[in-house]
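structure here, sequence nowhere to be found:
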């Protein structure tokens, strides 16, 4: 039970972090969205890319339980908020422990990297 609580605590922290990061903007092309020129995207625009990265890695994982869970969800269309859905699944216990233990550290590294690169929190 302690491992599940730890995964849920981590999922909750990551959900809060993602919620804070998702609305931030990333300036591309040398200008900020606050000024003229350049292109700006919200970090939320990268959500599907992050979810795809995790999905691909999970499907190729050597642990059959992890790979099996990710492969089983591969045919499902992603929701409008795939990272929130994944973290909600961990919080509700719908994501098996092996898959949660694999995905949460990777998602944490990714989100922390975004936070460091784009103004921190």
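Thanks, I have the structure now. Everything quoted here is computed from the prediction, not taken from an experiment.

CA atoms for contacts and neighbours, from now on please.
Will do.

quick one: the residue nearest to residue 91 when sequence neighbours are not counted and residue 77, what's the gap?
Excluding its sequence neighbours, the residue lying closest to residue 91 (Cα to Cα, 6 or more residues apart in numbering) is residue 8, at 5.0 Å. As judged by Cα to Cα, to the nearest Å, residue 8 and residue 77 stand 24 Å apart.

try this one side by side with the last:
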């Protein structure tokens, strides 16, 4: 049997917590690099967050369907925005739609991949 679909607002809150744990676990010990995927080369967490935001925007904002959430997250011509802000916007949406759910599914897949490297 399949579990009933999770409310996108609750999923957004859960993913925000997972992202925060990943960011915190990436902090290098003793000034050395983290051994995870984010520690390869000179990729900082902030850079990875911006890459992830760019990916989510390109993949899940076709036709501007998610513009309101990306704008609330601080995305504009000069900045990719904040993943925490994006998730907060979705979590506070009175009626999140299927587009938000697809974005969250894609983000969950990305976070699962990162978690497996820690």
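Arrived safely. Since the structure is predicted, the reported quantities are computational estimates derived from the model, not experimental observations.

can you pull the TM-score for these?
Between these two chains, after superposing, the TM-score reads 0.66 (TM-score structural alignment, normalised by the length of the second structure); 101 aligned residues with a Cα RMSD of 3.2 Å.

what's the host helix or strand of the residue nearest to residue 91 of the first structure packed up against?
Taking DSSP states H and E as the definition, residue 8 of the first structure sits inside helix 2-22. Applying 3 or more Cα pairs under 8 Å, 6 or more residues apart in numbering; DSSP states H and E, we find helix 2-22 of the first structure packed against helix 82-92, helix 97-117.

which residues are contacting that helix?
Helix 2-22 of the first structure has contacts (Cα atoms under 8 Å, 6 or more residues apart in numbering) with 42-45, 84, 87-88, 90-91, 93, 97, 100-101, 104, 107-108, 111, 114-115.

which among the residues you listed count as buried?
Neighbour-count burial (16 or more other Cα atoms under 10 Å) applied to the contacts of helix 2-22 of the first structure gives 43-44, 84, 87-88, 90-91, 97, 100-101, 104, 107-108, 111, 114-115.

quick revisit: quick one, which of residue 8 and residue 77 of the first structure is more surrounded?
Higher neighbour count among residue 8 of the first structure and residue 77: residue 8, with 21 against 8, using other Cα atoms under 10 Å.

for residue 93 of the first structure, see how far away the residue nearest to residue 91 of the first structure is.
Distance of residue 8 of the first structure to residue 93 of the first structure, computed by Cα to Cα: 8 Å.

same question for residue 65 of the first structure.
Plainly put, residue 65 of the first structure is 15 Å away from residue 93 of the first structure if you go by Cα to Cα.

now residue 10 of the first structure
Applying Cα to Cα, one obtains 13 Å for the distance of residue 10 of the first structure from residue 93 of the first structure.

next, the buried residues of the helix holding residue 8 of the first structure.
For helix 2-22 of the first structure, a neighbour-count test (16+ other Cα under 10 Å) marks 4, 7-8, 10-12, 14-15, 17-18, 21-22 as buried.

burial count for the nearest residue to residue 98 of the first structure once chain neighbours are set aside?
In space, and not counting its chain neighbours, residue 98 of the first structure is closest to residue 66: 5.8 Å by Cα to Cα, 6+ apart. For residue 66 of the first structure, the neighbour count with other Cα under 10 Å is 23.
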